Structure formats: C-alpha cells, structure tokens
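*Asks:* Okay, here's the prediction I keep looking at, along with the sequence it came from:
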Amino acid sequence: MDDPAHRAEHFDVLIVGAGISGIGGAHHLQEQCPGRSFVVLDAQEGFGGTWRTHRYPGIRSDSDLYTFGYRFKPWVGPPIATAPEILKYMEEVITEDGLDRHIRYGHRIRTASWDSATARWSIEAERRDGTTARFTANFLWMCQGYYRHAEGYTPDWPGMDRFGGRIVHPQAWPDDLDHAGQRVVVIGSGATAATIVPAMADTAAHVTMLQRSPTFFRTGRNAIEIADELRTLGINEDWIHEIVRRKILFEQARFIARTHSEPEKVKEELLTEVRRHLGPDYDVATHFTPRYRPWQQRLAFIPDADLFRGIAQGRASVVTDEIETFTENGLLLKSGATLDADIIVTATGFHLSVLGDIAFSIDGAPLDFGQTVTYRGMMFTGVPNMAWVFGYIRAAWTLRADMVADFVCRLLNHMQARQARQVEVALRPEDAGMALGPWIDPDEFSSGYVARGQHVLPRRGDKPEWAHAHDYWAEKDAIPAIDLTDSAFVYR
C-alpha cells in the first residue's frame, strides 16, 4: 500500500535555490512557459541566497544594481545597494509574481538521481524537522550558486586555538558580536574585507586590514548622475533602468578591453586614484599595487571611497605581511611584527560547491562533474535534463542568470514542440580530439577559490560552444542565437 508520507510530488521543473538566480528563473519560467508546474527548493529559512547567508557589518553589492538587478524589474535606489535593499527588491518580485506558493524553504537537497527509463529526476530533501521530502521532476534547474553556504574558507594557521579573543568568518557572523571599542584585524583584501573594514571602523578602537598581497580597487560616487537627471525630468523608471543599464555595460566593456590592450596605463590610473585619497606620502607601492594585471582577479568597487577615507582618517590601516602564528593577544607576522587584536575576522574566501553538495547519480552511477564538458557553461555532457546558472566574473551575475533563463525556457518549449522527454548535450563528430582545459583559464582569472576548486568544475573545450566565455558582451548575442537543432543536442 502506498504511504502518502513517502509519496513523491511531481513537477515539470524543479528549481534549486531561492537566491537571485532562482527567483529570476521562476519569474521567467512562469512568463515564458505558462502552464508548466514548478517548485523552488531552498535550504535556508527564506529567500535571498548569499544576501541571507551573509550578515556582516556593511554588507553590500559589489556590482551595480542596474546590471545586478533583473532586466524585467527596474532598480530605483543607489547603484551599490545594501543586503536589506536587495532583499526588499527580491521580495517585491516574489510578491508581484505570486511566487510564494511555489517556494519551499527549509528543504536541503541530499540526493538527485536521474532515471532514463522514466526520463525523470528523483530528489530527496531533508526538511527542517529532519523528515524527508521526495520529489520527481522532468527538468532540474540548478540556481544554487557556486559556494558552500554552510561554512566559509579559513586557512589552518598555527596557534589559532591559543588566541584569547574571537575569530569569526563573514559567512557565519555571530549575532552577539559587539566590536565597539575593540581592536579588530580583518584578514583579507577582497570586496568582503573592503566592506567590513570601513563599516567596523566607525565604532571600533581601530581596524587593521591584514593582506598577504594587495588588491586593485575602483572608487566613485554611489550615484548615477544620468539616472538622477532622468528622474528629475519625470522619465519612466523602465526607461531609466534600461538606459542606465546600457550605459554601464558600455563603459564596463570599454574598461575591460583596456585592461587587456593597455594594462599598465589602467593600472596607473587606478593607483593615481588611490594616491588622491591617501596622499603623496602613503606607501601605495607596498599596500595597493598588486602583482597581477587589472581584472586578472575580481576588481572591487569602493563606493564614495569609504575604505580609503577610513585609512586617511586614522580609523583603519593596512598591513601587508604573512601570518607566522596566532598568539594569545593577536598575530605574530613573518616579518617579526605583531598585531594586537580582540577580534580577528577571516575574510579569506569560501569553499567552491558546484552542485550544492548534492549526491548526483545518472542511472545508478555517481556523477563526477569534473569529468564532464560544459556546453556554454549551462549544460554538461552526459547529464540529461539539467541546466546550471553560473554568472560572470567581470560583470554582474544576474546578466547571465537572465540569459540562461531565456535559454532554458526556449529549450523546454522546443522539447515540448518535438515531444521529446529527454535532452542532453554530447560532443559531435567534428569535436573529436578537441583540446580540453580547466573551467577558467588561470591566466584570465586567478582568484584563490577558483584555483582551489578547478578539479571539481567541468572541463571546457577550445570551441566557443564548449566553454563558458565569461564574457557578457559576446554571450548576449551568442546565447540567444543557439541552434537547438544542432547535433550537440541529443533528444529522446
């Protein structure tokens, strides 16, 4: 006899994750594939993804919201937004689209198994009360991001257990941490560290940013002049959103091209801006001159130069050195210098988690994602009826999330039209012998989290269709033009 408690619910599409990608995907699916049943599962207790996970002081976007926001939903606030502002924006999308009824929170997916005989995925998720929820789906849409939400990456430094203060990672910020009047050391120099330092410096005794090597930063006003002018003229917000979005994308494309064509000139422009804020006597060569060219690692934007203002005012400082060991009172550095601290923040990155730590299998065989080859960073050889959202490293994540959604919806409609129950991508005869390489070329992007996780990421080929280009300005034309009848798509 069938036990209803163990019966699987069936949906046409199952979306994994209720973050920026999953909510956007649900909007597009509802609009472009009307009548399809779908469910969105998320392990957390609410929507938001990274904007719910991270609660550290000052948390904000490091992409402007005109491009990080959805193309279908105008952004009307400052371009660099706080987490609460982004969550409010996402909540409006959920409410306006009536997506609440499709989302199940507190569902952590443990397994996903594909069965070719039924052409379905079977998914088991653990509910917040420890019970198991079971689902089947015709198509799986992975929108869970690319890092492990449960824990951040912290190196294992000697002596950490001896430190008498508190060690916190930005991904697990404690509610009871009071940094007022405290000496704080923030380890790291990426966008997270550059956000935390000025935010904590307002009330801390002092905040020190300890970096092993410098990072490039850009500064500017947290405002878009043309947007303010157009609002003054009473222009429709939909028009403002599109105009500003195009202007920003055009300027970004031009800037990124210059980082390749004239990297030394761009580097000097960035460093000149740093000197303007910190003064001619500051040691910019040591603390703000990276060893890599601009945009070989992510280039963080500092709105209103708040990090540099904190340093110039003496509330914050930068030390470029390496850690020898933690001590009872702080850190001993390899140079012999010491840093006293009451709180140490390890803004040292995250663990890559390409498929949400879900145990995948295909017809009973475990899926080794690192052995697949990607089709434009969205589908993978040997993996049926599944698409994955992975955004950009030099442009806003959501630009690609919107495009992948268009592709998935078009693929689903194409399958319906030809009465196909299954689709997967496969190398074609003309791809025989194609050279394969890592997901991202290290010469193009060398951040630590990618270097640590290349082995679990899919491989790429040396043809455009078998690689994630990480180039919005090329893909904005290429992805909509994908020929779904190409022999790379195998339908059954």
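*Replies:* That came through, no problem.
*Asks:* When you work out contacts or count neighbours from here on, use the C-alpha atoms and nothing else.
*Replies:* Noted.
*Asks:* ends of stretch 421-438, how far apart?
*Replies:* 31 Å (C-alpha to C-alpha, to the nearest Å).
*Asks:* next one: stretch 322-331
*Replies:* One end of stretch 322-331 to the other measures 10 Å (C-alpha to C-alpha).
*Asks:* do the same with stretch 155-170
*Replies:* End-to-end distance for stretch 155-170, by C-alpha to C-alpha: 14 Å.
*Asks:* so what's residue 153 up against?
*Replies:* Residues near residue 153 by C-alpha atoms under 8 Å, 6 or more residues apart in numbering: 348, 349, 350, 351.
*Asks:* Please apply the same query to residue 60.
*Replies:* Counting by C-alpha under 8 Å, 6+ apart, residue 60 makes contact with 80, 81, 82, 83, 195.
*Asks:* Take the residues you listed and lay them out in TSV including secondary structure, neighbour count and distance to residue 427.
*Replies:* Converted to TSV, those look like this (DSSP: H, G, I helix; E, B strand; the rest coil; neighbours: other C-alpha atoms under 10 Å; distance: C-alpha to C-alpha, whole Å):
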residue	secondary structure	neighbour count	distance to residue 427
80	coil	22	41
81	coil	19	42
82	strand	15	43
83	helix	20	41
195	helix	24	44
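*Asks:* From the residues you listed, pick the one nearest residue 127.
*Replies:* Among the contacts of residue 60, residue 83 lies closest to residue 127 (C-alpha to C-alpha), at 26.1 Å.
*Asks:* In addition, the following structure is provided for comparison:
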Amino acid sequence: MTAHAADETLDMLIVGAGISGIGMACYLERLRPNTRYQILEAREDLGGTWDLFRYPGIRSDSDLYTFGFAFKPWTGDNAIADAASILRYLRETTVEYQLTRHIRYGQRVQSANWCSERACWEVIVEDLATREQRSLSCRWLFSAAGYYRYEAGYTPSFPGISRFSGPVIHPQQWPAELDYAGKRIVVIGSGATAVTLVPTLAKTAGHVTLLQRTPSYVLSQPAQDRVALWLRKVLPAMPAYRLSRYKNARLALLFWRFCRRFPTAARRLIHYLTRRALPAAYPVDEHFNPPYQPWDQRLCLIPDGDLFKALRDESASIVTEQIATFTETGITLQSGKTLEADIIVTATGLDVQLFGGIQLSVDRQPVIWKDKVAYKGMMLSEVPNFAFALGYTNASWTLKVSLLCEHFCRLLAHMEAHQYSVCCAKPPANLPTRPLLDFAAGYVQRALDSVPRQGYWEPWLMSMDYFDDIKRLRKEPVTHPDLHFSSSNGKPPGPATDGHANAT
C-alpha cells in the first residue's frame, strides 16, 4: 500500500472496493496514472456483494460479457457466473492494475465535510479493528459503496416469527455451518435471490417451497453464450469480447424497450415461454402472472431454466399466498393452509443505503439527500467535488459504471487543463423532479423519501439507455451550463471547450 503523509491531501478518495471501486481505480490507472488516491473498504476483503453474500448458488443475474469491465475480457465458460468466478475476475483485475497498494481494509468512512476555504473534503475514518478515528483530506470524494446496507438485509415484521423453533435466515447472513440436507425449507420471497436459492437448495434438501406474496416475471437464459464462445475461437480475445458485449447490451436494451412499449405483448410472450417450460397442468397464471407490467421491476433470469427443472421434478414447489403467522413448526397462511418447515429463509430484500451511510456536509451544513438532484447520474446538486457510481436497473450494473468512470476521468482532465480545483453542479431554478430510481421494487419504494431525486431531462435525468449514454458520456463535452468550475481562489470558469481526453 502506498503510504501518504497525514497532512497530505489525496487527489481522490474512493469509498468501497467492490466492482465499482475497483473499476474506478482501474480507469484512473489507465487514464489518470498520476492520480494520488486511496480505496477505503470497511470489510476485510475486496469484492463487495460478491464477497459478502455466501448463500448457496449465489451468482450474477446479468451476463458477464456486459457485467465485466470494458477493458478486461471475461474468459469464463459461463456467461451467467457464480460469485466465486466473479471474485476471481476481480482479484485478477486488482493484480493486473496493481491496485493492492492503494487499498486499505477495515476502514469505514464515517463523515466528510467539504471545506470551501481549503477546497477539499475533510474526511473522518474509523479503523474497525481498533475503533480509532483519523482524519484525511482529499480533493475528490468518490462513493463506490453500492446502494444497500451491508450489515443487515430487510425482513418484514412477520407475526409470530419468534415462535418458530428452527433457524430463520436472511441470505445476507447465511451461516457457513448450516446443514440443510434432507430438510424441509421455506424460502419467502419472489426476487432474484429467492429464485437462485430454490433450485440450488432443492438439490440437497428434502423439499423446498417458494412462498411468495405476489409472483415475479421469470425468464430462462442459457448459462453459456454460444455466440460469445464461438467468437472467442475465431477472433483475438479483445475483439471477441467487445462484439459479445455489444451484442448482449443491444439485445437487452431492445427487449427492455419492447417490454416498456408493448407491455401486453411482452407479458404474453413471457407467459408463453413460462408455460412451455412447465408441465401442461401447472398453474402458471397463479404463480407466474404478476400484477405489474414487465420491467416495472427487474426480471428474474434463471440459467438453463434451473427453477423450472426443480418444479418439474417436484423437488421444489411454489405457494402464492400471504402469511397469517409463524408457528413453532412452520407457517400458517391466510387461507388456513400450513407449511411445515425445518428452516425458513427470508429472501425479502435489501435495506437501501446510498453512499455507504456517510454523513456528508458542505461547510458544516449537513447534506439532506432528498433535497439533492442527480447530475448525469454521477454527481449531486450543490455538492462540490463529489461523485458516485450507480449502475443500470434494466441492464448490467457495470455498463453504466464503466461509462461514468470514463466520463469522470475526462472531467478531471478538463479541470487540470484549465487549472480548476472545484466542480459543482447547479440545477436551474424550479427544476421539476421525480424519484431517483423509477422502479417498483420494494426496497426502492421503501427508500424514496430518503434518497436524491432526478429531473425529467438531461443532464438531470438518470438515463437507462446504454447506447444513448455512450454518446452523452463518452462523446459529448464534459462541460455544461449547469456545471460550474472555479479554482480554489474563486477564479471563474473560462470559455467552454469540448472537454475530451484520450479515453480509448
């Protein structure tokens, strides 16, 4: 790790050593190699989500040709990869770009105050091993801490939950020693985690029941991408990877657009594919017919139809009903039906926590998240020299993060060229706003009153179109009338330029 003097001001502090933080550091190494930066990670290892979650079957729900970094080809055989494979990929990236010397583990950023007089962030960091606090300064603060609370997931207040005599487990705290062989398991939930757990547990458990209050849309996707594997055989690694990445990103966007523009047709198509994957008499309408339109919530992708296979061989089943109460031996439903269980898994979602729970302030005035508007999906209104990584909800997370990191490096180059030290986004007066994430998932809806907002037009819009973002973030100027620059002595911005830097 590179040592920095206590009074030295870093160019950038990156919070989080997950896929976004590692990606940002790699872009700095590629495009801004002289940047003095550190990565602070509260946990004892890198990887974020892919190291935190240890439940059986944990895997991506996006293909790794788009979920991987643009600059590092994914060489695994499976496009839908497990957590261990993704962690290996991240560790390889860290070694290749020599990031280890920049990462400090067990360090939690507690608070950060922007000091206008010094034109830097004054950051308070806690060493989680010693509980000692220290301060450091940085010119830019970059949050790559994800969007949810790592300490605990979300579990509703189920009636009688304390009465159940067996273990009640949230996937975010899966015990390594749990023996579920031959056991009766009820998995509560209907999202990606639930549909991942059920077929994996069913291979060993006595029986697994997926208990869902409302259904989700479930689509089968091949675990391997045959086109990508063929391209890898006939082309060099990077061209093959780029073509596969483009193909999958384009297909995902086209399907999303189809679902949004023709929701009834999309619903019928998904219903047809689901019915075809299950036995003729299976009650598809009861268990796979959500009350919302496709892509109002993220679709659940299952590799090679593994959930459908578990339902066909009856090692798993689905019950769509609401819980009346937990009992000593299971769950009683509102219909009066009982589900006997040895283990209950509450795959009931996440608790949203933006920016790692850091308490931000500007000149000692606390930043109220709900009063801020996102600029280009990477900065907040009236918060100088602060940026963050937030990926797509309708495609691979990393597609958006990669573009944001690249654009951010162009922004730094523009500031350096004009000797600016401060950058702040300021929205026009009376800008109409709406929720930051236009998404009906429960974890999003629970947090809407405590997160920033977005506008209805660029650059205050959270774009969900990767190919439009390529034009906006990679090719268009970094300057904008709503983005204000100055030097630490208050020097006003000079004439706008195209703001382009070499970002190949």
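*Replies:* Structure received. Treat the numbers as computed from the prediction; the structure is a model and nothing was measured.
*Asks:* Which ones among the contacts of residue 153 of structure 1 map onto strands?
*Replies:* With DSSP state E as the criterion, strands contain 350, 351 from among these.
*Asks:* which residues in the stretch 151-300 of structure 1 form strands?
*Replies:* 166-168, 183-187, 206-211, 217-220, 300-303 (DSSP state E, counting those that start in this stretch).
*Asks:* which one of these lies closest to residue 142 of structure 1?
*Replies:* strand 300-303 (26.8 Å).
*Asks:* Give me the mean distance between that closest one and structure 2.
*Replies:* Averaged over the aligned pairs, strand 300-303 of structure 1 sits 0.9 Å from structure 2 after superposition, using mean C-alpha distance after the TM-score superposition for structure 1.
*Asks:* For whichever helix or strand comes after that strand, name the packing helices and strands.
*Replies:* Per DSSP states H and E, the first helix or strand lying C-terminal to strand 300-303 of structure 1 is helix 306-312. On a contact count with 3 or more C-alpha pairs under 8 Å, 6 or more residues apart in numbering; DSSP states H and E, helix 306-312 of structure 1 meets helix 191-201, helix 263-278, strand 316-320.
*Asks:* before we move on, the earlier item: would you turn the contacts of residue 60 of structure 1 into TSV with distance to residue 60 of structure 1?
*Replies:* Below are the contacts of residue 60 of structure 1 laid out as TSV (distance: C-alpha to C-alpha, whole Å):
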residue	distance to residue 60 of structure 1
80	7
81	5
82	4
83	5
195	7
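*Asks:* mind putting the helices and strands packed on helix 306-312 of structure 1 in a markdown table, distance to residue 392 of structure 1 included?
*Replies:* Shown next, in a markdown table, are those (distance: least, C-alpha to C-alpha, whole Å):
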| stretch | distance to residue 392 of structure 1 |
| --- | --- |
| helix 191-201 | 16 |
| helix 263-278 | 20 |
| strand 316-320 | 29 |
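*Asks:* Would you mind finding the most buried of the ones you listed?
*Replies:* Highest mean neighbour count among those (mean count of other C-alpha atoms under 10 Å): helix 191-201, with a mean of 23.
*Asks:* Specify, as a residue range, where that helix falls in structure 2.
*Replies:* Counting by TM-score structural alignment, helix 191-201 of structure 1 lines up with residues 192-202 of structure 2.
*Asks:* now the matching stretch: how far from the chain's centre is it?
*Replies:* Chain-centre distance of stretch 192-202 of structure 2: 20 Å, with C-alpha atoms, centre = their mean, to the nearest Å.
*Asks:* how much does it stray from structure 1?
*Replies:* Stretch 192-202 of structure 2 sits 0.5 Å off on average (mean C-alpha distance after the TM-score superposition for structure 1).
*Asks:* contacting residues around that stretch?
*Replies:* Contact partners of stretch 192-202 of structure 2, identified using C-alpha under 8 Å, 6+ apart, comprise 55-59, 61, 171, 180, 187-188, 208-210, 300-302, 306-307, 309-310, 315-316, 347.
*Asks:* Report the buried members of these.
*Replies:* Among these, those buried by neighbour count (16 or more other C-alpha atoms under 10 Å) are 55-59, 61, 171, 187-188, 208-210, 300-302, 306-307, 310, 315-316, 347.
*Asks:* other SSEs contacting the longest strand anywhere in structure 1?
*Replies:* In structure 1, assigned by DSSP E, the strand with the most residues is strand 132-142. Packing partners of strand 132-142 of structure 1 (3+ C-alpha pairs under 8 Å, 6+ apart): strand 9-16, strand 120-127, strand 386-388.
*Asks:* What span of structure 2 is it aligned with?
*Replies:* Counting by TM-score structural alignment, strand 132-142 of structure 1 corresponds to 133-143 in structure 2.
*Asks:* residues making contact with that stretch?
*Replies:* Against stretch 133-143 of structure 2 from outside (C-alpha under 8 Å, 6+ apart): 6-16, 21, 119-127, 355-356, 385-389, 421.
*Asks:* Counting neighbours, which bits of that stretch end up buried?
*Replies:* Within stretch 133-143 of structure 2, the residues that count as buried by 16+ other C-alpha under 10 Å are 136, 137, 138, 139, 140, 141, 142, 143.
*Asks:* burial measure for the nearest residue to residue 176 of structure 2 once chain neighbours are set aside, as a count.
*Replies:* Nearest-residue entry for residue 176 of structure 2: residue 54, 7.6 Å, with adjacent residues in sequence omitted and distances by C-alpha to C-alpha, 6 or more residues apart in numbering. Residue 54 of structure 2 is flanked by 17 other residues according to other C-alpha atoms under 10 Å.
*Asks:* from memory residue 54 of structure 2 sits against residue 174, does it?
*Replies:* Yes - with contact defined as C-alpha atoms under 8 Å, residue 54 of structure 2 counts as touching residue 174 (6.0 Å).
*Asks:* distance from the longest helix along structure 2 to structure 1 after superposition?
*Replies:* For structure 2, the helix that runs over the most residues, judged by DSSP state H, is helix 237-261. The superposed helix 237-261 of structure 2 is, by mean C-alpha distance after the TM-score superposition for structure 1, a mean 1.3 Å from where its aligned residues fall in structure 1.
*Asks:* quick one: that helix to chain centroid distance?
*Replies:* Centroid displacement of helix 237-261 of structure 2 relative to its chain, using C-alpha atoms, centre = their mean, is 19 Å.
*Asks:* And for stretch 64-74 of structure 2?
*Replies:* Counting by C-alpha atoms, centre = their mean, stretch 64-74 of structure 2 comes out at 15 Å from the chain centroid.
*Asks:* now the end-to-end length of it.
*Replies:* End-to-end for stretch 64-74 of structure 2, by C-alpha to C-alpha: 6 Å.
*Asks:* contacting residues around that stretch?
*Replies:* 23, 79-81, 89, 93, 237-238, 241-242, 244-245, 248-249, 396-399, 402.
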